[in-house]
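Novice: Below are the sequence and a predicted model; questions follow.
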Amino acid sequence: MLRYITRQWTVAVPLLALLSLALSWGRELPIVLVIIVAVVLAGAVLAAVHHAEVIAHRVGEPFGSLVLAVAVTVIEVALIVSLMISGGEQSASLARDTVFAAVMITCNGIVGLSLLAGALRRKVAVFNAEGTGGALATVATLSTLSLALPTFTTSAKGPAFSAAQLGFAAVVSLLLYGLFVLTQTVRHRDYFLPVTTEDAPATADGGAATTEGAPATADGGAAAAEEHAPRPSARATMISLGLLLVALVAVVGLAKVESPVIELAVSSAGLPQAVVGVVIALLVLLPETIAAVRAAKRDQMQISLNLALGSAMASIGLTIPVIAVASIWLTGPLMLGLGATHLVLLGLTFIVSTLTVVPGRATLLQSGVHLVLFAAFLFLAISP
């Protein structure tokens, strides 16, 4: 009976959210309807997580994490471009603010919460350092090329790329992201499969055993809870894929519907405009956050890290090329370079992340460090 009810609401809520989006798009809503839309938005997020997990259980890891990360990012990019087109010069830094917020949310917020959940469950959260290290290196490279370098280049005025530099960054971003996807899904897929605590004992150098010693299979069935669950049928998977896309379109669309209220609240509170990008990124990344924490609670830390770093990578690797193409039609400057405060946070994030990833295992201490960095990012966004 419970399974029937779950199946019914996960079908009904995405459709209800899409209907709410159609009825509210382009209209000024009274406060009561704003609250109702927010509730529907939260339901769509939960439904998206459910359908993403159904797909992941069918196709296995790391494909399941990749599906959710890419689907969310593609729609997030559409949201950023549409807001930039309608926002004029005031939105010149929206892409930078949203992408930087996505990096900080994924690398500190999602990673910190996942490590916390994993460490509370097993005292030590374990993962494959080889695959996670490669993902982190790609995220760090993409972030530096797209968000740090524009601050120091001199070909264009302000923290911005010239047309040639933006084109180079776009091509490199696509190439790196494509190379990572090839590595993750084809050539070294075993580096991104779940490793459970029992399957990864400490080695002499304090690290964790590699995936060759772990019986994790291609369908990611390392967790006991999922070993006994039947794989969804092809028909059920295709239905979940369609409903996932509907839910994600509704999530991002309703986030845009709520954005005028967010902007009004931000300006009324006297907060910086960058807070708008932070709030949008928080809303859009809710499905990954919930899915990552749930995976960590099942002792599948590698899935959590796949989701977190994969989302950060997709956010940069897909946003920058699309922004480069859209800049042909966009009027006004395109500010990509970060300020000094954000550069310090970005650099510290990657230093700490490297120290977290290298051992292949983490404790509550590492989760606390990442969460403190995330809290610092939020605090400095509000009080720069």
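Specialist: Okay, I see it.

Novice: use CA for all of it now, contacts and neighbours both
Specialist: Fine.

Novice: can you map out the helices along the chain?
Specialist: 2-24, 31-59, 63-87, 94-104, 111-122, 129-143, 163-182, 224-227, 234-268, 274-284, 286-297, 301-326, 340-357, 364-382 (DSSP state H).

Novice: Which positions within the fourth one qualify as buried?
Specialist: Put plainly, it is helix 94-104. Judged by neighbour count (16 or more other CA atoms under 10 Å), helix 94-104 contains these buried residues: 94-104.

Novice: Export these to a markdown table and append columns for distance to Ser315.
Specialist: Shown next, in a markdown table, are the buried residues of helix 94-104 (distance: CA to CA, whole Å):
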| residue | distance to Ser315 |
| --- | --- |
| Leu94 | 13 |
| Ala95 | 10 |
| Arg96 | 11 |
| Asp97 | 12 |
| Thr98 | 9 |
| Val99 | 6 |
| Phe100 | 9 |
| Ala101 | 10 |
| Ala102 | 7 |
| Val103 | 8 |
| Met104 | 12 |
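
Novice: next up, a second structure to put side by side with the first:
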Amino acid sequence: MSEHKSDFGPDLGEVFGPHQADGGPDLVQLLTPEGERVEHPDFSFDLDDEAIKGFFRDMVLTRRIDTEATALQRHGELGIWAQLLGQEAAQIGSGRALRKQDFAFPTYREHGVAWCRDIDPLRLLGLFRGVDQGGWDPNDGNFGLYTIVIGAQTLHATGYAMGMQRDGVVGTGDPDRDAAVVAYFGDGASSQGDVNEAFIFAASYNAPVVFFCQNNQWAISEPIERQTRIPLYQRALGFGFPGVRVDGNDVLATYAVSQAALQRARDGQGPTLVEAYTYRMGAHTTTDDPTRYRLSEDLETWKLKDPIQRVKAYLTRNGLADQDFFEELDHEAEKLGEHLREGCRALPEPKPLDVFDYVYAEQTEELAEQKAGYAAYLDSFETTGGHR
């Protein structure tokens, strides 16, 4: 797709060259693990230091959501929880690159993206507590429902992106109108047929979708080396669109690459595959024991690349944040933790009839009849001395 040019930056089809399987010397990185800013020939971070402080806040609070939810599961308040420990930069960088009119399709782990789209984390806890069906309004923040079926959301995202084309909100040149879609998935999902089918449709229709793969090295207990012989981003070339590998623990680079890929989509230049090269420092879910299949030495190595610590190092080294800033953020995190602990336990029990309200935007006559029939069935228990 080297024939596609745009005025927002380099042509992605020309820029994204080969990388090595271990991350590679050409990995897009703008902030080193030591917290030093570095230049990249094709991507740059165009926001100020206040924005970086905002990204730091986002990541700290997202990690607190993860920590509290894990603790709540351990105390029996949640049935399960999918951790994102170590993947905060990938999610916050890409999430903050989205515009209001863009739409995100998550898996079941995009708690940081949900935070960026102003979804109350209590809504996420409700799903894992089993008191709702994940039925928040997708138009609230343009953030789709959590998807448990591995890879299915990539097809949803591609179809939605094709709909955007037909609605005339792609390639108009109006920054307040042109929109794109981002589909989140993991390295394990890249082996699913749904994902590859989504690639085919997106390429065939030049759909405005960014496929954002968080390669955290493990598909539950299956290492990435058992899933692919080449870096995941290179698979995009076989489908006819560009791919890039970015340091997924670098929030600045993730933002810059996501911003470029999303703008390319909004401009009508089609799909891009972004491989955020990161590491899942926690478990796959709270039912998983990663000590059974991975080495502790690997985990310790990746801790040195912690996405939060590298931004803290940058802020501290350059005198951009003092102790008061960090203490105030710690206090904010404590308040968020309290909100989650108290709010989770106070979540109301689900109402059986609510499930009918989240099928269609406008209820059909047939569905209304089904709802009425089920309501009559529930009422029958009251007449026989039972209760709902």
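Specialist: Received it, and whenever you're ready, just let me know what you need. The structure presented is a predicted model; accordingly, all values stated were derived computationally and were not measured.

Novice: TM-score for this pair?
Specialist: Here the TM-score for the pair of chains, by TM-score structural alignment, normalised by the length of structure 1, is 0.24; 163 aligned residues with a CA RMSD of 7.6 Å.

Novice: Now for the buried residues of helix 94-104 of structure 1: which two are most distant?
Specialist: Leu94 and Met104 (15.3 Å; CA to CA).

Novice: Spell out, range by range, the helices that occur in the stretch 251-388 of structure 2.
Specialist: Under the criterion DSSP state H, counting those that start in this stretch, the stretch 251-388 of structure 2 contains helices at 251-266, 296-303, 307-317, 323-345, 365-383.

Novice: Those: which one's closest to Thr154 of structure 2?
Specialist: Closest to Thr154 of structure 2 of the helices of the stretch 251-388 of structure 2 is helix 251-266 (CA to CA; 15.3 Å).

Novice: I'd like to know which elements that closest one is packed against.
Specialist: Helices and strands touching helix 251-266 of structure 2, by 3 or more CA pairs under 8 Å, 6 or more residues apart in numbering; DSSP states H and E, are helix 88-97, strand 209-215, strand 243-247, strand 272-277.

Novice: For the ones you listed, could you give me TSV that also reports distance to Gly373 of structure 2?
Specialist: As requested, these are exported to TSV (distance: least, CA to CA, whole Å):
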stretch	distance to Gly373 of structure 2
helix 88-97	42
strand 209-215	41
strand 243-247	51
strand 272-277	46
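
Novice: so who does Leu120 of structure 1 touch?
Specialist: For Leu120 of structure 1, the contacting residues are Leu364, by CA atoms under 8 Å, 6 or more residues apart in numbering.

Novice: Isn't Pro317 of structure 1 up against Leu174?
Specialist: Careful, residue 317 of structure 1 is Gly; it's not Pro. Yes: in this structure, Gly317 of structure 1 is within contact of Leu174 by CA atoms under 8 Å, at 5.5 Å.

Novice: Show me which of those two is the more surrounded one.
Specialist: Applying other CA atoms under 10 Å to Gly317 of structure 1 and Leu174 shows that Gly317 carries more neighbours, namely 27 against 19.

Novice: number of nearby residues for Thr6 of structure 1?
Specialist: 12.

Novice: hang on, Val182 of structure 2 packs against Tyr160?
Specialist: No: contact criterion CA under 8 Å: Val182 of structure 2 and Tyr160 do not qualify, at 10.2 Å.
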